[in-house]
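*Asks:* kindly generate the corresponding structure for this input.
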Amino acid sequence: MERNYEQLIELNVGNVKYNEPLKYHTTIKIGGPADILIEPYSIEAIEKIMKVIIKGEIPWTVIGRGSNLLVSDKGIEGVVLKLNKELDHLDIHENQVTVGAGYSLIVLATQLSKKGLKGLEFAGGIPGSVGGAVYMNAGAHGMDLSTILVKAKVLFDDGTISWVTKEEMKYSYRTSVLQKKRPGIVLEAILQLEAGDKHSIQNEMQVNKDYRKETQPWSNPCAGSIFRNPLPEYAGKLIETAGLKGYTIGGAKISELHGNFIVNNGNASAEDVRRLIQYIQQTIYDLYGIRMETEIEIIGRK
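*Replies:* You can find the predicted model right below:
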């Protein structure tokens, strides 16, 4: 792996780090080391990186801003591409937006509200990147990315890059075709908004932000919603009704503010969180016969 590291350094494709702890790159502040972590300078740089990865048959993983993610204590094998500030370009042309995968979803929602563009108000308080949001069809308040996506530029697991339309994404609740049937990572997205009243849009977004601040524990390290809502039920309500708020395993604790959040009390391991997830799943199944599926991605060495 050291040889691959030196090769990637020589290519000058981005900020390259060796044996980098991923706890510094996730919102829950948990995660063992990546063999190699790269923050690519551009999409063209990613194409060069992928040639090295494919030729060397190196395992690879892509992350964004680290929300909705639990990384193993043993870290991640091979190369981790972190799509962040270098892929945060934004171009607004009338009501259509072209935006890089590394762009902050919250910042994007704020920028569009200032322009009087309607359609992303629901995302005003959602942490993470545009790429991750498009990948998992992030949403809130009855809206999601599928309502505004036109198409996305995607890096597929064979190293090829192409555009995928909204229809081809086959969106459903917190799910896209990229997660299982056609694995791929979003590099760029084109979104279609509507012209609206700037003040009304900003007011609606502020209400959504305030609601999240009051009901979700983002002042503590956390990954976001742990479970998908088993509709018509809601994960947080089921966990609260089961009396699990505040339950702790090691340094991982079910938030007392919102049952569908697990917070890191400062020294939590990924194993603590994993065991707590399993405990919740077993308890909810025993009480209600409902199987809880995780919304967060759990990745890394077993």
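
*Asks:* drop to CA atoms for contacts and neighbour counts, all remaining ones
*Replies:* Will do.

*Asks:* separation between residue 189 and residue 201?
*Replies:* Here residue 189 is placed at a distance of 22 Å from residue 201 (C-alpha to C-alpha, to the nearest Å).

*Asks:* just residue 8 next, same as before
*Replies:* On the measure of C-alpha to C-alpha, residue 8 and residue 201 end up 44 Å apart.

*Asks:* sec struct for residue 35, please.
*Replies:* strand (DSSP: H, G, I helix; E, B strand; the rest coil).

*Asks:* show me what contacts the closest residue to it other than its chain neighbours?
*Replies:* Excluding its sequence neighbours, the residue lying closest to residue 35 (C-alpha to C-alpha, 6 or more residues apart in numbering) is residue 19, at 4.6 Å. The neighbourhood of residue 19, defined by C-alpha atoms under 8 Å, 6 or more residues apart in numbering, consists of 33-37.

*Asks:* residue 162: neighbouring residues, count only.
*Replies:* Neighbourhood size, residue 162 [other C-alpha atoms under 10 Å]: 11.

*Asks:* please apply the same query to residue 59.
*Replies:* The burial count for residue 59: 12, using other C-alpha under 10 Å.

*Asks:* one more, for comparison:
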Amino acid sequence: MERLAQELKENNVGKVLQHEPLAHHTTLKIGGPAELFIEPNSVQGLEKAMTLIKKHNIPWRAIGRGSNLLVSDEGIKGAVIKLGRDISDLTVEETKVKVGGGYSIVALATQLSRKGLTGLEFAAGIPGSVGGAVYMNAGAHGSDMSKILEKALVLFEDGTIEWLTNDELQFSYRHSILQNERPGICIEAVLSLEEGNREAIVEKIQKNKDYRKETQPWNFPCAGSIFRNPLPNYAGELIEKNGLKGYEIGGAKVSDLHANFIVNTGSATAQDVVDLITYIQKTIKEKEGIEMHTEVEIVS
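*Replies:* Reported below is the predicted structural model:
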């Protein structure tokens, strides 16, 4: 690992750190160290970093803004690649939007609303990056990325870069092909939006942001929704119905505001959160006969 770190620095790929605490890079403020942490300074830097990672046969994973992520207390072996501000170019031509994977999805929704472009209002309040939103097919308010994404530029672990169309990404509920079948990093996305009434779009963006503030516990560190909705049921309603709102294990607590959120009250470990998730799953299975599957990605 020392040799790889040295080569990455020699090739000026961007920020390279060893044993970087991932609690600094997740919205839950939980997570042990990354053996090697890389924040590329450009797409070229990212490509070079991936080439060197494969050369040294080191396991890797990518993160964006650290939402929807629970990192173990032991941290992550291998390399963690963070797409940040240096991979966040934005070009808007009429209703076509080309945007880097590191761009904040909230900031993008706000920016496009001011240009009178409609289609991304659902993302107001989603605390992730564009790349992460494509990877997870992030959504809210009855819409998601699959409704507006035309294609995505993906870097695969063998170093190849390929445009994948909406169909090729095989979107489904909170899922894309990048998660399992073809692991890769979304480094750029092309969105197809529509022209609309600027004032109405800005108002809807603000309404969605206000709704999140009123109904979700963003005043505490959290990762977003913990469970996928077992449709036609809703995860939060099931958890609340079974008396688990406010339930605590260690420093992890089911939010008093929204039962499908687990918050870090200040001292939570990853194990506290995992134990609370397991307890909720066991309770709902026993009382409702329903399997609860996590939306948050648990990484060790």
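
*Asks:* TM-score for these two?
*Replies:* The TM-score (TM-score structural alignment, normalised by the length of the second structure) is 0.99; 300 aligned residues with a C-alpha RMSD of 0.7 Å.

*Asks:* hang on, the earlier thing: hang on, the residue nearest to residue 35 of the first structure in a helix?
*Replies:* No. Counting by three-state DSSP, one finds residue 19 of the first structure to be strand, located in no helix.

*Asks:* report the separation between it and residue 271 of the first structure.
*Replies:* Residue 19 of the first structure is 20 Å from residue 271 of the first structure, by C-alpha to C-alpha.

*Asks:* could I get the full set of strands for the stretch 151-300 of the second structure?
*Replies:* 161-165, 184-192, 194-195, 248-249, 252-254, 262-264, 297-299 (DSSP state E, counting those that start in this stretch).

*Asks:* residue 82 of the second structure is nearest to which of these?
*Replies:* strand 184-192 (10.1 Å; C-alpha to C-alpha).

*Asks:* rewinding a little: please identify the most buried of the strands of the stretch 151-300 of the second structure.
*Replies:* Among the strands of the stretch 151-300 of the second structure, strand 262-264 has the highest mean neighbour count (mean count of other C-alpha atoms under 10 Å), at a mean of 27.

*Asks:* do you know how far the residue nearest the centre of the first structure is from residue 300 of the first structure?
*Replies:* Residue closest to the mean C-alpha point of the first structure, counted by C-alpha atoms, centre = their mean, is residue 132 at 4.2 Å. Per C-alpha to C-alpha, residue 132 of the first structure is found 17 Å from residue 300 of the first structure.

*Asks:* same deal with residue 187 of the first structure?
*Replies:* 22 Å.

*Asks:* over to residue 197 of the first structure?
*Replies:* For residue 197 of the first structure relative to residue 300 of the first structure (C-alpha to C-alpha), the value is 45 Å.

*Asks:* unless I'm mixing things up, residue 230 of the first structure is touching residue 295, no?
*Replies:* No. Applying C-alpha atoms under 8 Å as the test, residue 230 of the first structure and residue 295 come out as separate, 10.8 Å apart.

*Asks:* with neighbour numbers in mind, choose between those two.
*Replies:* residue 295 (18 against 13).

*Asks:* for the residue nearest to the centre of the first structure, which three-state class applies?
*Replies:* Assignment for residue 132 of the first structure (three-state DSSP): helix.

*Asks:* quick one: contacts for it?
*Replies:* Residue 132 of the first structure neighbours (C-alpha under 8 Å, 6+ apart): 63-64, 101, 138, 186.

*Asks:* which of the residues you listed has the most neighbours?
*Replies:* Top of the contacts of residue 132 of the first structure by neighbour count (other C-alpha under 10 Å): residue 101, with 31 neighbours.

*Asks:* residues in contact with it?
*Replies:* Residue 101 of the first structure touches 64, 83-84, 87-88, 129-132, 186-189, counting by C-alpha under 8 Å, 6+ apart.

*Asks:* what number of residues lie near residue 103 of the second structure?
*Replies:* Residues near residue 103 of the second structure, counting by other C-alpha under 10 Å: 26.

*Asks:* what about the helices in the stretch 51-200 of the first structure?
*Replies:* Taking DSSP state H, counting those that start in this stretch, the helices of the stretch 51-200 of the first structure run over residues 105-114, 130-136, 166-169, 198-215.

*Asks:* which one in the first structure is aligned with residue 229 of the second structure?
*Replies:* Aligned by TM-score structural alignment, residue 229 of the second structure pairs with residue 229 of the first structure.

*Asks:* out of the strands of the stretch 151-300 of the second structure, which is closest to residue 12 of the second structure?
*Replies:* strand 184-192 (18.7 Å).

*Asks:* and that closest one, what does it pack onto?
*Replies:* strand 96-100, helix 130-136, strand 149-156 (3 or more C-alpha pairs under 8 Å, 6 or more residues apart in numbering; DSSP states H and E).

*Asks:* so for residue 256 of the second structure, which of the ones you listed sits nearest?
*Replies:* Nearest of these (C-alpha to C-alpha): helix 130-136, 26.1 Å.

*Asks:* ranking the helices of the stretch 51-200 of the first structure by burial, who's on top?
*Replies:* Most buried among the helices of the stretch 51-200 of the first structure, given mean count of other C-alpha under 10 Å as the contact rule, is helix 130-136, at a mean of 27.

*Asks:* what's it aligned against in the second structure?
*Replies:* Using TM-score structural alignment, the partner range for helix 130-136 of the first structure is residues 130-136.

*Asks:* post-alignment, that stretch versus the first structure, mean distance?
*Replies:* Stretch 130-136 of the second structure, aligned to the first structure and superposed, deviates on average by 0.6 Å (mean C-alpha distance after the TM-score superposition for the first structure).

*Asks:* that concludes my questions; thank you for your assistance.
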